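S.K.: After the sequence you'll find the predicted model.
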Amino acid sequence: MLTIFVFFLLFSLPPPTLSINQEGLYLQHVKQSLDDPNGFFSGWNDSHRTPCNWTGITCDSASGSVTSIEITSANLVGPFPVIVCRLRYLEYLSFYDNYLNSSLPPDISTCQSLRHLDLSQNGFTGNLPDSLSSIPTLEYLDLSYNNFTGEVPATFGSFQKLEVVSLVDNFFSGKFPMFFSNVSTLNTLNLSFNPFLPSRLGPELGKLTNLKYFWATQTNLFDELPDSLGTLKNVLNFDVSQNHLTGKLPSSLTEMTSAIQIELYENKFTGELPLGWKNMKSLLRFDAAMNNLTGTIPDELAQLPLSSFNLYQNQFHGVVPESIADSPNLYEFKIYNNRFAGELPRKLGENSPLNLIDVSFNNFTGELPPNLCANRELAELLVIGNSFSGEIPASLSECKSLTRIRLSGNRFSGNVPSGFWGLPRTSLLELEFNEFTGKIPKSIASASNLSLILISNNSFSGKIPEEIGLLTNLVSFMADNNRFSGSLPDSMLKLPQLERLHLNNNQLSGEISPGIKSLKKLNDFDLGNNDLSGSIPEEIGTLTSLNYLDLSNNRLSGSVPGELQNLKLNEFNLSNNHLSGELPPFYAKEMYKNSFLGNPGLCGDISGLCDSKVEVQRERYLWVLRTIFVLAAIVFLVGVVWFYYKYRNFKQVKSTIDKSKWTLMSFHKLGFSEYEILDCLDEDNVIGSGASGKVYKAVLSNGEAVAVKKLWAISKFAEGGDIENGGVVQDNGFEAEVETLGKIRHKNIVRLWCCCKTKDCKLLVYEYMPNGSLGDLLHGPKSGLLDWPTRYKIALDAAEGLSYLHHDCVPAIVHRDVKSNNILLDAEFGAKVADFGVAKVVDAIGKGTKSMSVIAGSCGYIAPEYAYTLRVNEKSDTYSFGVVILELVTGKKPVDPEYGEKDLVKWVCTTVDQKGVDHVIDQKIDSCFKEDVCKLLNIGLLCTSPLPINRPSMRRVVKMLQEVSGETMSKAGKKDGKLTPYYYEDASDHGSVV
């Protein structure tokens, strides 16, 4: 009986529980201290006795102790969890690419077993703790891409085993930390992109004999390089670019015999390149561009197996050594803006995978080397502004890898090879200011990627082929000052992306087709000095983007169409034709007199425009015209009244039928139906109209107002895919905007309530913004409403909206059309980013770019690299937002005839440099805010840097804007009462062609 009782007691007891060990409890505390929106910690539970199977955790196989924590790109938010330092055997700790913030606690030094510490790409602030150097085992330290400030602690010179240290892209001040030269174990020292005080690179750098990588880009270094560089025998990469270094390059530079890459560009070095390069057998990249170097290229340097050789924007002269052509690795060769002469090496490109050659703006002569594309990898050929002669080598017509060709400003002659016109990947073909002859062949149809054809000032002849209409990506066709004849091809008038068409000073004949109305994006149209006849098509008046029109010196007849009054033209010239009749009232003004001279039959209220015969006829028939006008007006009014009643009945019937066909897709809880929206689509409710459609204000039955965007009907081109421009995507734009805004929830992104659509019509319903767009308010008569606090608030709101798109959306979203007209203002002047018709999703923020088929964006806002490469990432939006900041500061438009050849960015930089900051600040801004205005101007100039790498992320822009009112201007931003702009000249393209 006792045995049975004991047996029953054993089986009735609860089973024993397993509790997690102490290390697991520490890690559970880490989990509780950090916000985890992506659920990284979901598997961190107490179902096991140890945390060794948890995500990101590694344990020692023998002892079972935690030795490694690796939590990367998990979007964790919160302070550094110093409790991890209680893990006695922790050797590896990485929180790379998260949102850890606050300062780094001094207690981190209690991680006494740590060998590897990576806290890069977070949001840490404040000073670095002095105690960090007391970790005796630390070998790897990466604190890059944070917001650390203050000086780098001098105790960092006492690390015992440190091999790698990276402090890139923070806000460290104080002197350049030369005390790192005391850490003899260092093999990597990366301090780039920090605003150190002006400092010298001391000779003690030579003590780091184990150093392999030294990066000090943009660290405010000045004076000469030390002679002790020769002791750095193990250096593989030496980079001191974008500083203020001066003097001659020391001969010891050539004693770094293991170097693979030497970066010296954008400094102020002078003198000639040193000799003694023959022992540097490993050197692949040498970049000394944008200095004041002179002399010739040493033969010893040219004989090295270089893959990248950049000496552009210096004062070099002489000839290019023939030996450079023998390099088996040469991939990039850029020596533009120097004084080189003679011929290019004849064998250039034969023995190397040459991809980019830019020798523009030198004094080269002779013919181009015949085998530049022998290895079929040449992508960019730029030889602008030399004295090259002869014909284009026939071999280049088979170089299908070419994407950008710029041969303008030389003495090339003869026919351009037929295959050269039809290269399939070429987006830019620039042959201007040469002596080319011959015709444009039909083979141009194969150049499906062509965006820019610039062939002005040559002797091309014959008809322009119909095949040019197959180039659906064509944006500019500049062919003035040639000998083209025949009529304008009808196919050219169907190009969906064409913005600029210059054919002036040719021998064109025939009439201008009414089909020109299809060129909806046409901005610049010049057919002057030809032999065109017939009348001016009234359809030109439908080209709302047109701002330059020149049809002068032709044989055009008939009247000036009244529809031209719909255009807003900056330049307008119809002089020296055979036009007659009365001018449209808008143009019958003295200011337009020169636009109509040389048309004897043309009359208007402009002195000297009409001859006497026409004036007599005008008086004779004036009373007849008045009588006819009165009778016509009476008939018209009667017809309008009759039509109104008929149309109203028809509309009621049609509305009843159509409403049943609408489908509604909502993204928020709605208090209205689609029928209320449809009832408000009346012309009386139109509040805006643009290239993408009309916008209506709809006041609902509950008193709430919403904005309704009705997209234009889809064109034939849109049926085949995207058709993009500054805010226009006719078919896919609707899907893009719905796809984008339907998922976004942010206070600074305009809210999309719902969308309605039928087969033929699409509506987007947004929250109503009573104060309209920033562009209309800033550049309109009500700009006085925008005081400085309001402008600052708008900039901060818009920046937070863009930061959300770039950094908080997964995947990230690039807006691609950031401009003041797409920033809308609510009743309290709160700003919200709108119009996502051309927005694109990119794979990862800051990693790579996404190539577009054509340019999307608005003139004056497009980033330089986007206009030329059609590659887009979030830095393209940063540039556009920088232009918006400059608009807020200056009160000026992004493009204006006042700037001449420049845009707002270049005008601001030039004016600040030459006249001072007071000449760019909007006079409507109270002078008491000048200090904050200057800070915002500096941010705008930093955002509009031509080099994308120099532009801050939008998250960094938000932080800088938040600090505008809280801190005084840094010494680097203001000097001697004159603003120092963050602007760098673009070295890659020598001026815009778009």
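M.R.: Happy to help now that I have it. Predicted, not measured: the structure shown is a model, and the values here were computed from it.
S.K.: contacts, neighbours, all on C-alpha from now
M.R.: Noted.
S.K.: Just the element for the spatially most central residue of the chain, please.
M.R.: Centroid-nearest residue in the chain, with C-alpha atoms, centre = their mean: S876, separated by 2.5 Å. Element membership for S876 (DSSP states H and E) is helix 874-890.
S.K.: after that helix, next one along is what?
M.R.: helix 904-915.
S.K.: Now find how far off-centre that next one is within its chain.
M.R.: 20 Å (C-alpha atoms, centre = their mean, to the nearest Å).
S.K.: and if you look at stretch 75-82?
M.R.: Taking mean C-alpha positions (C-alpha atoms, centre = their mean), stretch 75-82 and its chain are 33 Å apart.
S.K.: okay, how far is it across it, tip to tip?
M.R.: One end of stretch 75-82 to the other measures 18 Å (C-alpha to C-alpha, to the nearest Å).
S.K.: cool, and stretch 226-243?
M.R.: Start-to-end, stretch 226-243 (C-alpha to C-alpha) is 15 Å.
S.K.: Need the residues that contact that stretch.
M.R.: 201-222, 250-267 (C-alpha atoms under 8 Å, 6 or more residues apart in numbering).
S.K.: among those residues, which are in helices?
M.R.: For the contacts of stretch 226-243, membership in helices holds for none, with DSSP state H as the criterion.
S.K.: Alongside the first one, take a look at this:
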Amino acid sequence: MASSPFATFILLLMLWSFGHRLAAPAATLSREAVALLSLKADIVDETGHLDNWVDQTDAPTCSWNGVMCNASYAIVGLDISGMNLSGSLSPSIGQLNDLINVSVACNNFSGSLPIEITELANLHYLNISNNLFNGIFPRNISKLKSLQVLDAFNNNFTGELPLELSLLTSLRHLHLGGNFFTGVIHPQYGNIESLEYLALSGNGLTGRIPPQLGNLQKLEYLYIGYYNVFDGGIPAELGRLSNLVRLDVANSCLSGAIPPVLGSLSKLDSLFLQTNNLVGPIPPELGNLTNLRSLDLSNNRLTGVIPPELANLLKLELLNLFLNTLHGGIPSYIGDLPNLQVLTLWENRFEGPVPQHLGQNGQLLEVDLSSNYFTGPIPPDLCKGGNLKRLILLGNQFSGLIPTGLGSCPKLYRLRLGENQLNGPLPSGLLALSELSLLEAPSNNLSGILPEHIPMSSVLGSVDLSDNHFYGPLPSSIGNLGQVVDLHLSDNHFSGSIPQAIGQLRSLAKLSLSGNTLTGSIPLAISKCQSLTTLDLSRNQLDGEILVQLSDLNVLASLNLSRNHFSGPIPSSLAGMVTLTMADFSHNNLSGLIPDEGQFANFNHTSFDGNPMLCGKQVNCKALHLSNSTEVEEPKQSKSLIYGMSGLVVGLFILTVAAVVYVLRNERDKQFLWSLFKMNLLEKRWKLTAFERLDFNVNNVLDCLVDDNIIGKGGSGTVYKGLMPKGKMVAIKRLPAIRKGALDDDDFGFSAEMQTLGNIRHRHIVRLLGCCCNYDTNLLLYEYMPNGSLGELLHGPRGGSLNWVTRYRISVEAAMGLCYLHHDCTPMIVHRDVKSNNILLDSNYEAHVADFGLARTLHDAGKSESMSSVAGSYGYIAPEYAYTLKVNEKSDIYSFGVVLLELLTGKRPIEPEYGECVDIARWVQKQMLSKEGILEIVDGKMGLGSTSKQMQEALLLLKVALKCVADMPDQRPTMREVVQLLSDISKEHREHHITILASPPSPPDLICI
């Protein structure tokens, strides 16, 4: 039946309505949503933070993660910071016209900043910090007339700072630190009179600090130090910044005096001028800064006394004046400062008594007065509030008793009182402190007996009470110090026998009981101390036979039993100890034949002198005439079998070599094999990940993987030199692919290096450009270093071209890179393979730390983590790492100390001239025993005269190196202290653009969490 016209109309209307609903989502998708989806298309979001950014009308953009709208549903904010995003920032961001606030901070965005961002006329806040953006900063940034905050900290921008920034009259906060900007601080910054926050730290700025900065009357925060190398001093015009709260011009090679006019900055709460070249006295006008909480003038050339006017700084919490040449006494008012927490005055020329009321405010956390000339008693109330953590007083002339209050100081973890004139007993309870990890009081006049009941200690790792007047027996409760690694009780008056409880010290690495009046035999339990590397029982009255079980100490390196009453033979089992490199049995009553195999073959007669009944090739036989010619002849059948097997192996080797030579006998065969290999590589799917804009592709990289381009080989991979199409040179490191589930200590390389270098940026750490990977192969792409590695240069034919100035500069720059890893990365990064071959040199011989294939992160500084095996390079591995498989940042410091010794000596870590199983650290320590030996340490190729200023500087570097290679981790400085010590060696070198700290601090409220 035919339908009526009305029915037909209804049917058509329904079809139209249905079709309209189907098309509605695409038709009504907002312009902002389209822009955001375009933005998302260029973002790599592996963790799914942007999953609810979807092409659907029922998912309003105002509900999308990171998107903020106003009451009219216009998008006014975009905050996608800290989402682990990568990729690039799309130009489509310029279509979000209503944006006021934008933050993409703390991600891994790369490429250039899109110029379209300058079309956001309403933008007030722009934070792109902590990413990998590169290229030139947009030149038309001045179009953002409403911009108040611009934070581009820690990216890879290059070139000079855009002068257009001076036209941003609304700008309140400018932070461009941590990039690679060069040039000068332009005077036009002084025209941005609304500016409240200026941070240009961490760049390569030069020239003078412009006086025009004094025009920024609203400025509250000024950060212009760190890596910037300024001529001249601090302009007096900065004293006009009446609203300034924080002034940080540290580590900038500044010279001249501190301007007294800085004392007019009445709102200042922090003044950081440390590690410069400032001279003259501390201006008394600084006493007008009554709001000051932190004053750091350390590591300069300041002279004079602490001015009395600083008594007005009643809010002061931190006073750092160390590493200057200040003199006089500590003014009494220092002890009256009610909020003082940190007082560090070490390495000056202070003298006289310390105010006895210091610490009565109950706020002290750290006091370091070491290496001065202080006299009199130690103030009794340093730990009155129970907050004291570090007390370092060594190298002075303090006298009297150790304050009893230190025995009940609950947070104290480091106590160093050595090289003074203290007397009396140890305070009761000192050995029982739950946080104390280091107790040092050697070379004093302390006396008394050790506590009979020493409680269990969980953290005490080092005890040094040597060269004092302690007496009485060693208590059996000494076994309760279960975590002690280093125990020095030598040169006292201890008597009685060594308690068997010593065997409970399973972490003990070094035990020194020499120079006492101990009697009896060596306790059998000592063989349970399986971590023991040094055992010194010399100069006592011990007797009996030498324990055969000493050979059970698998890592023992040094054994000194001299000047006792031991009798009987030297156990032959000791000769089989491959780790034993020093032994002294002299001046005992030993008899019999001296073993002449193993390490004993290397010991000379001084190790056995004073034992007339001993015989062997090392000493003249006086009592016995034993033949050393006894030899057991091997059965002829065994010899024949051995000779036959050896011949078979040699024959197979010759056939293999011949086959290889035949196949590779001409260039065409080489190219054929390479083409087959390359075809196999290309069969796999390659993925290129770039950390900055690259002008080449995977095929360009693969074309460079030929033998002629190899510039290095190591345990972590092969390195090729690659010339890219536009003339850019790169270094290509080829690694095996990661197997699924193989991220353990032994198969960590590619992932570790990617994760580490992908998240850190520092001038003295090699820059990772990108990576290529497929199932079979991983390729890391680095900036190319034309001068290769320090090791290759130092130990190669060009080693003589490295003069003292260059070597010194390399030492500071490499230290700064490692300091950044240890102190400015969260969590800290331990390199685990610090060596000269992993320090690369660019065209200007500037040092860059490289090769992070073994790097690990540590969440707790000072805490060791266990590894499944030893990783690193022979000669550089710290003793505690090799013996215990535990690693922390102090392992890196030991390795860096070896690098310093290489720079100083020109020798490799292992050389035949050192002797078997002796490394450079032990060789240098041996040379230190004589003046002539010390001078022989310094590389003659540098041509330093024995009395020259540069020779004196070299010997200061030697002192730093020896601190780094100390056997005990706790005795090594931190990497930050290493940088400070190195930087102070030559003030002249700091004038040649050497900066000191590892990186600028992040601004207070802009740290990535």
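M.R.: Cool, the structure landed. Just so you know, these numbers come straight off a predicted model, no measurement behind them.
S.K.: Report the TM-score for the pair.
M.R.: Aligned and superposed, the two chains score 0.69 in TM-score terms (TM-score structural alignment, normalised by the length of structure 1); 760 aligned residues with a C-alpha RMSD of 4.6 Å.
S.K.: Tell me, how many residues neighbour the spatially closest residue to the residue nearest to the centre of structure 1 that is not a sequence neighbour?
M.R.: Spatially, and ignoring its direct neighbours in sequence, S876 of structure 1 is nearest to A863 (5.4 Å; C-alpha to C-alpha, 6 or more residues apart in numbering). When neighbours are counted by other C-alpha atoms under 10 Å, A863 of structure 1 registers 25.
S.K.: and A863 of structure 1, what does it touch?
M.R.: With C-alpha under 8 Å, 6+ apart, A863 of structure 1 has these contacts: 876-877, 879-880, 944, 946.
S.K.: Give me the distance between the aligned residue in structure 1 for L518 of structure 2 and N355 of structure 1.
M.R.: Correspondence of L518 of structure 2 to structure 1, assessed by TM-score structural alignment: L508. According to C-alpha to C-alpha, L508 of structure 1 and N355 of structure 1 sit 39 Å apart.
S.K.: and the equivalent of N97 of structure 2 over in structure 1, what element?
M.R.: Counting by TM-score structural alignment, N97 of structure 2 lines up with R88 in structure 1. Assigned by DSSP H and E, R88 of structure 1 falls within no helix or strand.
S.K.: what about the host helix or strand of the match of L518 of structure 2, how far off from structure 2?
M.R.: In this assignment (DSSP H and E), L508 of structure 1 forms part of strand 507-511. Strand 507-511 of structure 1, aligned to structure 2 and superposed, deviates on average by 1.3 Å (mean C-alpha distance after the TM-score superposition for structure 1).
S.K.: Just the buried residues of that strand, please?
M.R.: 507-511 (16 or more other C-alpha atoms under 10 Å).
S.K.: can you give me the strands in the stretch 601-750 of structure 1?
M.R.: Applying DSSP state E, counting those that start in this stretch to the stretch 601-750 of structure 1 gives strands spanning 601-603, 663-666, 686-689, 693-699, 705-711.
S.K.: re earlier: could you provide the buried residues of strand 507-511 of structure 1 in TSV, with additional columns for distance to R115 of structure 1?
M.R.: Conversion of the buried residues of strand 507-511 of structure 1 to TSV gives the following (distance: C-alpha to C-alpha, whole Å):
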residue	distance to R115 of structure 1
Q507	77
L508	76
S509	79
G510	80
E511	79
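S.K.: Within its local environment, how many residues does H587 of structure 2 see?
M.R.: 21.
S.K.: My error: substitute S228 of structure 1 in the last question.
M.R.: 17.
S.K.: counterpart of it in structure 2?
M.R.: Per TM-score structural alignment, S228 of structure 1 is aligned with E237.
S.K.: now for L340 of structure 2: what does it line up with in structure 1?
M.R.: Aligned partner of L340 of structure 2 by TM-score structural alignment: L330.
S.K.: got a list of what that match touches?
M.R.: 305-309, 352-354.
S.K.: change it to 7 Å
M.R.: 306-308, 352-354 (C-alpha atoms under 7 Å, 6 or more residues apart in numbering).
S.K.: Who wins on neighbours among these?
M.R.: Counting by other C-alpha under 10 Å, top hit in those: L354 with 28 neighbours.
S.K.: Excluding chain neighbours, give the residue nearest to it in space.
M.R.: Y331 (4.2 Å).
S.K.: Okay, that neighbour and A394 of structure 1: tell me how far apart.
M.R.: When Y331 of structure 1 is compared with A394 of structure 1 (using C-alpha to C-alpha), they lie 22 Å apart.
S.K.: just R115 of structure 1 next, same as before
M.R.: Taken as C-alpha to C-alpha, the span from R115 of structure 1 to A394 of structure 1 is 60 Å.
S.K.: Measure how buried the aligned partner of I449 of structure 2 in structure 1 is and give me the count.
M.R.: The alignment partner of I449 of structure 2 in structure 1, by TM-score structural alignment, is K439. A count of nearby residues for K439 of structure 1, using other C-alpha under 10 Å, gives 18.
S.K.: before we move on, the earlier item: have a look at Y331 and A394 of structure 1 and say which one is more surrounded.
M.R.: Taking neighbours as other C-alpha under 10 Å, Y331 of structure 1 and A394 compare with Y331 leading, 21 against 15.
S.K.: Who are the contact partners of that one?
M.R.: 307-308, 352-356.
S.K.: which of those map to contacts in structure 2?
M.R.: Using both residues aligned by TM-score structural alignment, their matches' C-alpha atoms under 7 Å, structure 2 keeps these contacts from the contacts of Y331 of structure 1: 307-308, 353-356.
S.K.: SS state for L487 of structure 2?
M.R.: Taking DSSP: H, G, I helix; E, B strand; the rest coil as the rule, one finds L487 of structure 2 in the strand state.
S.K.: What lines up with it in structure 1?
M.R.: In structure 1, L487 of structure 2 lands on F477 (TM-score structural alignment).
S.K.: quick revisit: of the contacts of stretch 226-243 of structure 1, buried ones?
M.R.: By 16+ other C-alpha under 10 Å, these give 201-202, 205-222, 250, 252-267 as buried.
S.K.: Please identify which pair of the contacts of A863 of structure 1 lies farthest apart.
M.R.: D877 and P946 (12.8 Å; C-alpha to C-alpha).
S.K.: Those two: who's more crowded?
M.R.: D877 (27 against 21).
S.K.: Distance of the more buried one relative to L785 of structure 1?
M.R.: Taking C-alpha to C-alpha, one finds D877 of structure 1 at 27 Å from L785 of structure 1.
S.K.: Equivalent analysis for T426 of structure 1, please.
M.R.: Taking C-alpha to C-alpha, one finds T426 of structure 1 at 48 Å from L785 of structure 1.
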